[in-house]
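Asker: Got a predicted model here, sequence first, then my questions.
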Amino acid sequence: MRRTATPFSLVILGLGVFLLVLAPLLAWYVEPRAQRTPTDVDTTTVFTGTGSYFDTDEVETVRGKKITITRHARGDVADSERSGRAVWDVSTTVDTDASLPAADPHDALQWTLERWVTDRRTNKPVHCCEEKPYFEGEAYLKFPFDVQERSYIWWDNTLGSTVTLAYRGKKRIQGYEGLRFTGTVPPAKTGTRLVPGAIVGVEDAGQVLAEEWYSNHGIELVADQRTGRIIYAAIGPRKTLRAPGGKKDAVVLLDSKRIAFTPKTQREQVDLAETDSSLLRTVGRTVPLGAGIAGFVLVAVGTVLVIRGRTRPDAPESSQPTLTM
């Protein structure tokens, strides 16, 4: 009697080997390539808070008013595909109750348009595709994938430079845990603006080039560790005017101790972070682990079945005819 492997045992063994090969492939090859900044984004985040701003109708700074910042990020899919980068067009408006609802962004207290271009894998700025303005640093609008518990270099567009945000531990937003980073911006001159001299205390002059100064009472960001998506943000901007060469602020254009994501924006960002993080976790951990365990079991079972095989009777030896004389 002899043993031969059955087709079923060979199928089980082959499937097990396939799953054992698939597991590390998903973890080490597929997941890293799934960690790419999306190009088809279309999201809106809203900040609210109270503070002061320069009312052009009153020609003075008014205080204790509601301030709303709305940021809309939309991906330029066509330019992204051509360049291989993530190309996002970002519109940001700063509104008061007088300019809301915003039918026209030109009516806002402040309106800026930006084009942000980044490497889809590292999240670092790429200088192409009509990028505006010129960005630097490690993060802006989002952090890189797999956020580390360390300080990050954050681009502050109002400052026109980078700010170091220090890691401050973990924080839950809407029940979802993220990594918290904070930083401040000391007063810095950011440009000039032509204004009537009387506004900045230069009474004997017509128009003067007043100095624009900016600082930030505090930046707080909470990011999803796996995807880098910001699930909570709070800022404390202060923008002022000084007389040419002046040492003190003459006019407050905008000042708030804290303007933060609304609860609705927090919930939306958390939902997006949970969905994206879950997909990456499935591809990078859950499926590879399941495939590895299943593959090991199937290989073990298949090997046993192949060894045991199916018994077959030995073929009888062919008998030779006997010749008689």
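Answerer: Ah, there it is.
Asker: switch to C-alpha atoms for all contacts and neighbour counts from now on
Answerer: Will do.
Asker: the helices in the chain, which residues?
Answerer: Along the chain, counting by DSSP state H, helices occupy 7-25, 31-34, 77-83, 263-281, 287-308.
Asker: and the residue lying closest to Y176 once chain neighbours are set aside, how many residues sit next to it?
Answerer: If the residues on either side of it in the chain are set aside, Y176 comes closest to V270, at 6.8 Å by Cα to Cα, 6 or more residues apart in numbering. As a burial measure, V270 scores 24 neighbours (other Cα atoms under 10 Å).
Asker: What of R2?
Answerer: 10.
Asker: coming back round to it: for the helices of the chain, which one sits closest to T43?
Answerer: helix 263-281 (9.3 Å; Cα to Cα).
Asker: what angle do that closest one and helix 287-308 make?
Answerer: Here the directions of helix 263-281 and helix 287-308 differ by 20 degrees (axes from the mean of the first three to the mean of the last three Cα atoms, to 10 degrees).
Asker: neighbouring contacts of helix 263-281?
Answerer: For helix 263-281, contacts defined as Cα atoms under 8 Å, 6 or more residues apart in numbering pick out 31, 34-35, 45-46, 173-174, 176, 224, 226-227, 229-232.
Asker: Check the residues you listed and tell me the two furthest apart.
Answerer: E31 and V46 (31.4 Å).
Asker: Without its sequence neighbours, what residue ends up closest to G16?
Answerer: Here the residue nearest G16, using Cα to Cα, 6+ apart, is G295, at 3.9 Å.
Asker: unless I'm mixing things up, the one you found is touching F18, no?
Answerer: Yes: with contact defined as Cα atoms under 8 Å, G295 and F18 form a contacting pair (7.2 Å).
Asker: Comparison target, given below:
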Amino acid sequence: MFPPALVGLGVFLLVAAALIKFYAYPQLAVAPKDQDSITRLSAEDAVVFSTDPALLTEVKMDLEVTNTTRGDIKATNDAPDGTLVWADTQTVKNTDGDTLSQSVSLAAHDAHTGEAVDCCGSFVQEDAEAGPVEVVRKGQVYKFPFGTEQKSYQWWDDTILDTVEAKFEKETDLDGMTVYQFVAEIPQTVVGTREAPASIVGEVGNDPIEVDIAYANRRTFWVEPNTGVIIDRREEQNSTLQIAGEDRATTTQADLSYTDAQVAANIDEYEQKASLLGLVNGLIPLLALILGVLLIAGGVLLGRSRQSTSGTTTNAGRAPAKV
């Protein structure tokens, strides 16, 4: 191959490497505006407080939690560029199918980083009777960033209405997929007050008294780093009613995690996407860069070699000057 052709091909590969890294990858590494997903968690032997007038006590049962997340296309189209608006509904049921609680939220977040964006009427509504409460979210909301790093991230919690540090713990294997494990711990925190019958919190009488609502949670995330998607998740929740900092009744104590079927479905859905993003962001542009540099260098050296050979041949063929 002629030296100019080698140099030209090398330059083409350098440009291609830059386009793949800085144009193609950012186009691919974005969450969808039309998100439509269901995730399922379960807990065995959870403790919940029965509000049945005949009971009014702590009872043990298995729980099933369904999170439905859908993109709000209209709100996303009206949002700032690169911002997605998703709505989430969480329904908690017992194994008999009775709905124990349901909450709804709307959150705006960056399509690439997954960080909350303050716009678009973001809210949280804990139950049907209570109205929506506007919130200004921060940190990660639904997922981790594309290209998740081995460092801590701030994760938003709708109960404490604040972020908690999700600390990187280790890189591990989850059914053949490489994932990063993060842990976010919320110590027991008073998140509000309510009235409760005195008898259920160990006080005399049945007249309602004001008690504190305390909440604690330890979240563990297993995150696929190329996509930032949570492949598995565990929530160790503990909510109580307190008086003067002393637990008097447990309202929720549950060890929730994605079902085995949910984890398998997540791996099946994101395994190929993760591999593609990893190649586009890493190996493909790197190989194109290295090959491009080698071709340019080879073309330049070959060109100089030919010039040198040509010059030597010309001088040797000249007749000696006459004196």
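Answerer: Nice, I can see it. Bear in mind that the values here come from a model prediction, so they are computed numbers and not experimental data.
Asker: ok, longest strand in structure 2?
Answerer: strand 177-197 (DSSP state E).
Asker: re the thing from before, quick one: which of G295 and F18 of structure 1 has more around it?
Answerer: In this comparison of G295 of structure 1 against F18, neighbours counted by other Cα under 10 Å, the higher total goes to G295 at 24 against 16.
Asker: that older thread, need the helices of structure 1 in TSV with distance to P125 of structure 1, can you?
Answerer: Listed next are the helices of structure 1 as TSV, based on distance: least, Cα to Cα, whole Å:
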stretch	distance to P125 of structure 1
helix 7-25	29
helix 31-34	19
helix 77-83	13
helix 263-281	22
helix 287-308	32
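Asker: Nearest to S161 of structure 1 among these would be which one?
Answerer: helix 77-83 (24.9 Å).
Asker: In structure 1, what residue corresponds to V280 of structure 2?
Answerer: In structure 1, the residue paired with V280 of structure 2 is V283, using TM-score structural alignment.
Asker: Distance of its match relative to Y167 of structure 1?
Answerer: 28 Å (Cα to Cα, to the nearest Å).
Asker: and what of T70 of structure 1?
Answerer: Counting by Cα to Cα, the gap from T70 of structure 1 to Y167 of structure 1 is 26 Å.
Asker: Same question for P187 of structure 1.
Answerer: With Cα to Cα as the criterion, P187 of structure 1 and Y167 of structure 1 are 22 Å apart.
Asker: Also R281 of structure 1?
Answerer: Counting by Cα to Cα, the gap between R281 of structure 1 and Y167 of structure 1 amounts to 24 Å.
Asker: cool, D89 of structure 1 as well?
Answerer: D89 of structure 1 is 28 Å from Y167 of structure 1, by Cα to Cα.
Asker: Next: A188 of structure 1.
Answerer: Distance from A188 of structure 1 to Y167 of structure 1, by Cα to Cα: 24 Å.
Asker: which of these two has more neighbours?
Answerer: It is Y167, of A188 of structure 1 and Y167, that has more neighbours when counted by other Cα under 10 Å, with 18 against 13.
Asker: what's the more buried one in contact with, if anything?
Answerer: 149-152, 179-182.
Asker: Now the residues you listed in a markdown table, please, with extra columns for distance to F54 of structure 1 and neighbour count.
Answerer: What follows is the contacts of Y167 of structure 1, written out as a markdown table (distance: Cα to Cα, whole Å; neighbours: other Cα atoms under 10 Å):
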| residue | distance to F54 of structure 1 | neighbour count |
| --- | --- | --- |
| E149 | 39 | 15 |
| R150 | 38 | 12 |
| S151 | 35 | 14 |
| Y152 | 33 | 21 |
| L179 | 35 | 22 |
| R180 | 32 | 23 |
| F181 | 30 | 23 |
| T182 | 28 | 20 |
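Asker: Which single one of these is nearest to R120 of structure 1?
Answerer: Y152 (17.7 Å).
Asker: Tally up the residues packed near the nearest residue to P285 of structure 2 once chain neighbours are set aside, please.
Answerer: Distances taken as Cα to Cα, 6+ apart place A17 nearest to P285 of structure 2, at 4.2 Å, with adjacent residues excluded. Neighbours of A17 of structure 2 under the rule other Cα under 10 Å: 25.
Asker: Surely A17 of structure 2 touches N281?
Answerer: No: assessed by Cα under 8 Å, A17 of structure 2 is found out of contact with N281, at 9.8 Å.
Asker: quick one, what contacts the most centrally placed residue in structure 2?
Answerer: For structure 2, the residue nearest the mean C-alpha position is K143 (1.7 Å; Cα atoms, centre = their mean). Counting by Cα under 8 Å, 6+ apart, K143 of structure 2 makes contact with 114, 228-230.
Asker: what does I173 of structure 1 give?
Answerer: 231-232, 266, 270.
Asker: Return the distance of A5 of structure 2 relative to V11 of structure 2.
Answerer: From A5 of structure 2 over to V11 of structure 2 (counting by Cα to Cα), the distance is 10 Å.
Asker: Same drill for the two, tell me which one is more crowded.
Answerer: A count of neighbours by other Cα under 10 Å puts V11 above the other of A5 of structure 2 and V11, at 18 against 13.
Asker: quick one: that one from V223 of structure 2, how far?
Answerer: Counting by Cα to Cα - V11 of structure 2 and V223 of structure 2 are separated by 37 Å.
Asker: And for I296 of structure 2?
Answerer: For I296 of structure 2, the distance to V223 of structure 2 - Cα to Cα - is 40 Å.
Asker: Equivalent analysis for E210 of structure 2, please.
Answerer: For E210 of structure 2 relative to V223 of structure 2 (Cα to Cα), the value is 41 Å.
Asker: Compare the two (neighbour count), which wins?
Answerer: Taking other Cα under 10 Å, E210 of structure 2 and V223 do not tie; V223 has more neighbours (26 against 14).
Asker: picking up where we left off before, so which of the contacts of I173 of structure 1 comes closest to S256 of structure 1?
Answerer: Nearest to S256 of structure 1 among those, with distances taken as Cα to Cα, is Y232, at 17.4 Å.
Asker: Can you tell me what the closest one aligns to in structure 2?
Answerer: So, by TM-score structural alignment, Y232 of structure 1 is matched to D232.
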